[in-house]
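Trainee: Provide a 3D model corresponding to the input given below.
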Amino acid sequence: MDLRKKIRIIDDFPKKGISFKDVTPILKDPKSMKHTTKEITKYLEDKNIDVIVGPEARGFLFGILVAQELDLGFVPVRKPGKLPFKTFSVDYALEYGLDRLEIHSDSIEKGQNVAVVDDLLATGGTVLGVTKLVEKIGGNVSALSFVIELTNLNGRDKLKGYNVQSLVKYDDL
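Mentor: Prediction:
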């Protein structure tokens, strides 16, 4: 299946000059959603994964589907103040400034193998923050999987040493 045909391109969103890659048509179509889940699952099957982690918000959508398919638990990573229990946090770099991510302090056991699943790899800032957070609480990041990768933003370069998969690659913004 050619997932590229299911990704909607919206020019000048969220601002002029950006070509937004919208994954919601994949989620709307059961066959595309199942195909996406199966492709990520196939990649992760031999990685000895214990738990799936997904960053807010679209990482939740794909991460939960993959976790269910692999019969694993799912751990959300959220923006500050969104998780009700004790959390660990990490600051991460954005293009202009910093942001923060949080995870429940009891969500990953020391030594557990983690796969991070998200919709998009762009500059790599968010996923690098997620990997630091997982490692901070004792998890091992065994794999990173993305539906889309924007190759011209070189996010993969920040992820050297990690196993990285992307299903669809674009070389434009």
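Trainee: can we go C-alpha only for contacts and neighbour counts from here?
Mentor: OK.
Trainee: what's near enough to touch Leu173?
Mentor: Contact analysis of Leu173 by Cα atoms under 8 Å, 6 or more residues apart in numbering lists 17-20, 150, 152-153.
Trainee: gap between the nearest residue to Glu56 once chain neighbours are set aside and Val164?
Mentor: Spatially, and ignoring its direct neighbours in sequence, Glu56 is nearest to Arg78 (5.3 Å; Cα to Cα, 6 or more residues apart in numbering). As for Arg78, its distance to Val164 is 21 Å (criterion: Cα to Cα, to the nearest Å).
Trainee: Proceed likewise with the subsequent sequence, for comparison:
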Amino acid sequence: MNNQINLKEYIREIPDFPKPGILFRDITPLLAEPTAFQEVIDRLTDYYRDKKITAVLAAEARGFIFAAPLALALGARFIPIRKPGKLPFETRAFHYELEYGSDSLEMHTDSIHTDDRVLIVDDLLATGGTISACIELVKHTDAEVVGCAFLIELLFLQARHKMNGCDVFSLIQYDSE
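Mentor: Sure thing, here's the model as predicted:
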């Protein structure tokens, strides 16, 4: 695997977006390059291939981009986690507190089974709020969270330590903003 693509080359940095002082890591150049996008899916598949994943879960929206093809590659079900009111069937919700307010995530009540081995996927691990909520949502089903996978991890925010013991795997890390 010495010929791996340098995925960081496909991440565009946008200063002061969405507000002043934030350096946004834009994944759209990577998504626009099929070879780089395929490399992401291949590396994630290689890492999780032998972990007996039965379901791949992602919160909307950018997590869907990576989770759906990864689920196919692993032969697992894809489970979308959505904001309230977006799923048409009976749902289970998890409400969580943010720095300034609260939020909720929902999934269909029949999407996860107690014997499932679940992988949670997102594009970016920053503060960890959404992923922690996804972990809690899965825990309420008695299924096992096998890991949390990300394209990008912002190490300086130290969210990995807030993941309730979840094994965290990321392909690109940034040590500072």
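Trainee: circling back to that earlier point, and the residue nearest to Glu56 of the first structure, how many neighbours?
Mentor: Arg78 of the first structure has 20 neighbours, counted by other Cα atoms under 10 Å.
Trainee: What of Asp26 of the second structure?
Mentor: There are 14 residues near Asp26 of the second structure, going by other Cα under 10 Å.
Trainee: Find the nearest non-adjacent residue to it, please.
Mentor: Closest to Asp26 of the second structure by Cα to Cα, 6+ apart is Arg12, at 4.9 Å.
Trainee: okay if I get the contacts of Leu173 of the first structure as JSON lines plus neighbour count?
Mentor: Formatted as JSON lines, these follow (neighbours: other Cα atoms under 10 Å):
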{"residue": "Gly17", "neighbour count": "10"}
{"residue": "Ile18", "neighbour count": "14"}
{"residue": "Ser19", "neighbour count": "16"}
{"residue": "Phe20", "neighbour count": "16"}
{"residue": "Leu150", "neighbour count": "21"}
{"residue": "Asn152", "neighbour count": "14"}
{"residue": "Leu153", "neighbour count": "16"}
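Trainee: Show me these that map onto strands.
Mentor: Using DSSP state E, 19-20, 150 are the members of the contacts of Leu173 of the first structure that sit in strands.
Trainee: which residue ranges form the helices in the first structure?
Mentor: 24-28, 30-44, 58-70, 125-136 (DSSP state H).
Trainee: So which of those is nearest Ser89 of the first structure?
Mentor: Ser89 of the first structure lies closest to helix 125-136 among the helices of the first structure, at 6.7 Å (Cα to Cα).
Trainee: Now the closest one: buried residues?
Mentor: Buried residues in helix 125-136 of the first structure, counted by 16 or more other Cα atoms under 10 Å: 125-135.
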